[in-house]
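Colleague: just the structure for this:
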Amino acid sequence: MVHCTECGEELTEASDVEFLDLDAKISGLFRSSKRFYVVGCSNCGAAIGSGVAGGGD
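Modeller: Prediction:
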């Protein structure tokens, strides 16, 4: 099981976390879109992780 490090809530379903889209940019040699996001606990709002998702243009 995975737990939130802040409140201890058990994270078992996709609805237990929320994905917050921070920014989208098109750049680079291949002009691909990059989306920056933060994953937060839906119980207390603490940031659990972050990342970059890419896609073709």
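Colleague: use CA for all of it now, contacts and neighbours both
Modeller: Will do.
Colleague: Three-state assignment for Ala53, please.
Modeller: Classification of Ala53 into helix, strand or coil gives strand, according to DSSP: H, G, I helix; E, B strand; the rest coil.
Colleague: one more to put side by side:
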Amino acid sequence: INEECEVELDEPLPCISLFGDLYTEYATSTLTYFDGEKRPEVVRKELFPEKFL
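Modeller: Predicted structure coming up:
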């Protein structure tokens, strides 16, 4: 008998469809806050958008 069991993971899995430039675009364009403030990467992109095309 082949039984399938679900294993609960402690850590979330990354989205496997995001890779290369897609992952970079997603990671730098998401509004994420760190310790109550915007991440430095997000602020840099807002200040210097021409550097992050």
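Colleague: once they're superposed, tell me the TM-score.
Modeller: TM-score of the superposed chains, computed with TM-score structural alignment, normalised by the length of the second structure, equals 0.22; 26 aligned residues with a CA RMSD of 3.8 Å.
Colleague: hmm, who's touching the helix or strand harbouring Tyr37 of the first structure?
Modeller: With secondary structure defined by DSSP states H and E, Tyr37 of the first structure is part of strand 32-41. When contacts are taken as CA atoms under 8 Å, 6 or more residues apart in numbering, the neighbours of strand 32-41 of the first structure outside the stretch itself are 4, 16-27, 46-57.
Colleague: show me those residues that map onto strands.
Modeller: Among those, the ones falling in strands (DSSP state E) are 17-27, 47-55.
Colleague: in PyMOL, select just the buried ones from these.
Modeller: Provided next is the PyMOL selection string for whichever of these are buried by 16 or more other CA atoms under 10 Å:
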select buried, resi 17+18+19+47
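Colleague: ok, then the element right after the strand or helix carrying Tyr23 of the second structure?
Modeller: Under the criterion of DSSP H and E, Tyr23 of the second structure resides in helix 21-29. Sequence order places strand 33-34 as the next helix or strand after helix 21-29 of the second structure, per DSSP H and E.
Colleague: which helices and strands sit right next to that next one?
Modeller: Strand 33-34 of the second structure sits against no helix or strand, with contacts defined as 3 or more CA pairs under 8 Å, 6 or more residues apart in numbering; DSSP states H and E.
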